[in-house]
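Novice: Predicted model and sequence follow; I will ask about them next.
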Amino acid sequence: MKRYSAGSGQKALHLVRLVSKLPDDKDAVTAALDYWTSWETEFPIIASAKALEILSRRIQWRRIIQVSKWMLRKGQVLTMGTCDTLLLVLDRDDRLEEAEELRRRTPDMEELGVRPDDDTVRRVSSAFANWGEFKNQKLVLRKYQNKWKYLHFNGERVRVRAAEEQ
């Protein structure tokens, strides 16, 4: 996997231009993305992440979903950042079934030692509450919510118990 960022900004812009002018067809987008990486010896991780960020700023939710899913199908960048972005976009696009499918992949990420950050935990638990699945909401909070948080008080860093959400 490519980890250096030389030229990644230009590659990201090229990817954004490429997917932005495509029809909203999964096969067309997949073919274009496959072509985009066909000349690469290693998967351009940094350029892909930058492209997702650009698409997010341009509020192109469907393109973010298409590119993220393509990356996951390729077995690339299975990180909490990618999953968090995808969950957020699926929620904004009212694709709750797909968000649930992505949530089911969480055990795979646990095996890799990847834990969700506090923001992701809040979003997932909030989504469960919106769906009326309070049992799953409590399970997510109990399993992933940090018990402690750090505050700065009188110039010192102090550890305090985090308030539990219900």
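Specialist: Okay, I see it. All values derive from a computational prediction rather than experimental measurement.

Novice: use CA for all of it now, contacts and neighbours both
Specialist: OK.

Novice: Other residues contacting stretch 81-90?
Specialist: With contact meaning CA atoms under 8 Å, 6 or more residues apart in numbering, stretch 81-90 is reached by 61-62, 64-65, 68, 96, 98-99, 102, 120, 123.

Novice: same question but for stretch 8-16, I mixed them up
Specialist: 33, 36, 44, 46-51, 54-55.

Novice: what are the ranges of the helices in the chain?
Specialist: 8-20, 26-37, 45-57, 61-73, 80-92, 96-104, 106-111, 118-131, 134-144 (DSSP state H).

Novice: Could you list the buried residues of the fifth one?
Specialist: Residues of helix 80-92 classed as buried by neighbour count (16 or more other CA atoms under 10 Å): 80, 82-91.

Novice: Can I have the buried ones of the contacts of stretch 81-90 as a ChimeraX selection?
Specialist: To isolate in ChimeraX the members of those that are buried, counting by 16+ other CA under 10 Å, one can use:
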select :61,62,64,65,68,99,120
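
Novice: here's the one I want to compare it with:
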Amino acid sequence: MLMLKHYSPLDFVARLPFLKPPKKVSNLVVCAAKGPRPRYPRVWKTRTKIGTVSKSLKLVECIKGLSNVKEEVYGALDSFIAWDLEFPLITVKKALKSLEHEKEWKRIIQVTKWMLSKGQGKTMGSYYLLLSALAEDGRIDEAEELWTKLFSDNLQSMPRIFFDRMIAIYYKRDMHDKMFEVFADMEELGIRPTVSIVNMVGDVFQKLGMLDKYQKLKRKYPPPKWEYRYIKGKRVKIRSQNLKERKDEFSNETENNEDSNSDESEVDEGGESEISPAAP
């Protein structure tokens, strides 16, 4: 008499090796009736882009052909975001970045002021971009008004890049008194100036003949021995390249001062030797 052993469906499937799923997933697409086929790279590429990048490009193209009339630009921007449920802050920020890359300073000022009038994007980055655009466009009075407002509102938490920017603006336009005022505010607040700020202020001291203040400035803020740079996305500490050159400059200056002092002493000694024999 034949006995048939009972197997469960799971045991039956486990005993069939050809039904086991593969361990490694290959880059194959299984068709309905023709089996697997390899995936080839695409010959063509779509031009349609999805997301905030394409929207920011459309925003830039929308305002580029307009005039500089405030009402026209603001109206175009309002109509652009009319169907958005929320303010597209990321889109506007990316549009400002592209405008900054193209150095469209007037458009940057218009878009930033429109964004701030909506109560959006009130960050230090937006104010810094607006300050830079006003300076590049030659509107120094508006830049100074913005700087005064920001400095009075954020007296204890003002970023150092704003001081650097204002000193650079005054340095390019030979506005030395205002540059010294900003530098004095930095020292009063205990903000250590960067190398660029020290070089600009020291250059002005040399132009005006204030060599004593120049030497005091260099003693108080010596050049750094180390610099931090980003190499392949990592912050790396390296030795300053300009340190040796600056040391050579200081050594040359000290040697010149010593030579001048020695010449003066020789002249004094010679004068005394000439006068002493003639004495009665």
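Specialist: Okay, I see it. Only a predicted model underlies this, so the values are computations on that prediction, with no experimental measurement involved.

Novice: I'd like the contacts of stretch 8-16 of the first structure as TSV, with distance to Q137 of the first structure appended.
Specialist: Output for the contacts of stretch 8-16 of the first structure, formatted as TSV (distance: CA to CA, whole Å):
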residue	distance to Q137 of the first structure
L33	36
W36	39
P44	36
I46	33
A47	35
S48	32
A49	29
K50	32
A51	32
I54	31
L55	30
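
Novice: out of the residues you listed, which one sits closest to A127 of the first structure?
Specialist: Nearest to A127 of the first structure among the contacts of stretch 8-16 of the first structure: L55, at 23.1 Å, using CA to CA.

Novice: Matching that closest one against the second structure, which residue comes up?
Specialist: Aligned by TM-score structural alignment, L55 of the first structure pairs with L99 of the second structure.

Novice: So in the second structure, which helix runs the longest?
Specialist: helix 243-275.

Novice: which residue numbers in the first structure go with that one?
Specialist: Using TM-score structural alignment, helix 243-275 of the second structure pairs with nothing in the first structure.

Novice: Over to stretch 115-134 of the second structure?
Specialist: Using TM-score structural alignment, stretch 115-134 of the second structure pairs with 71-90 in the first structure.

Novice: gap between the matching stretch and the chain center?
Specialist: Offset of stretch 71-90 of the first structure from its chain centre (CA atoms, centre = their mean, to the nearest Å): 4 Å.

Novice: which residues touch R115 of the first structure?
Specialist: Here R115 of the first structure is in contact with 80, 109, 144 (criterion: CA under 8 Å, 6+ apart).

Novice: neighbours around the residue lying closest to the first one once chain neighbours are set aside, how many?
Specialist: Read it as M80 of the first structure. Distances taken as CA to CA, 6 or more residues apart in numbering place P116 nearest to M80 of the first structure, at 6.0 Å, with adjacent residues excluded. The tally of other residues near P116 of the first structure (other CA atoms under 10 Å) stands at 19.

Novice: measure the aligned residue in the second structure for L139 of the first structure to H176 of the second structure for me?
Specialist: With the correspondence set by TM-score structural alignment, L139 of the first structure lines up against D185 in the second structure. Shown here: D185 of the second structure relative to H176 of the second structure, a distance of 14 Å by CA to CA, to the nearest Å.

Novice: Could you do E136 of the second structure as well?
Specialist: 19 Å.

Novice: do G119 of the second structure as well
Specialist: Taking CA to CA, one finds G119 of the second structure at 36 Å from H176 of the second structure.

Novice: what about S56 of the second structure, how many residues close to it?
Specialist: So S56 of the second structure, with other CA under 10 Å, has 21 neighbours.

Novice: repeat for G9 of the first structure
Specialist: G9 of the first structure has 16 nearby residues by other CA under 10 Å.

Novice: so what corresponds to it in the second structure?
Specialist: Aligning on TM-score structural alignment places G9 of the first structure opposite V53 in the second structure.

Novice: what does D34 of the first structure give?
Specialist: D34 of the first structure maps onto D78 in the second structure, by TM-score structural alignment.

Novice: What number of neighbouring residues does that match come out with?
Specialist: Neighbours of D78 of the second structure (other CA under 10 Å): 12.

Novice: before we move on, back to that, dump the buried residues of helix 80-92 of the first structure into a markdown table; add distance to A28 of the first structure as well.
Specialist: As requested, these are arranged in a markdown table below (distance: CA to CA, whole Å):
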| residue | distance to A28 of the first structure |
| --- | --- |
| M80 | 27 |
| T82 | 22 |
| C83 | 23 |
| D84 | 25 |
| T85 | 22 |
| L86 | 20 |
| L87 | 23 |
| L88 | 24 |
| V89 | 21 |
| L90 | 20 |
| D91 | 24 |
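
Novice: and which of those is nearest A127 of the first structure?
Specialist: Looking across the buried residues of helix 80-92 of the first structure and measuring by CA to CA, the closest to A127 of the first structure is D91, at 8.0 Å.

Novice: from memory that closest one sits against E98, does it?
Specialist: No - in this structure, D91 of the first structure is not within contact of E98 by CA atoms under 8 Å, at 9.2 Å.

Novice: hang on, the earlier thing: you'd agree the residue nearest to M80 of the first structure is up against Y144?
Specialist: Yes - between P116 of the first structure and Y144 there is a contact at 7.1 Å, judged by CA under 8 Å.
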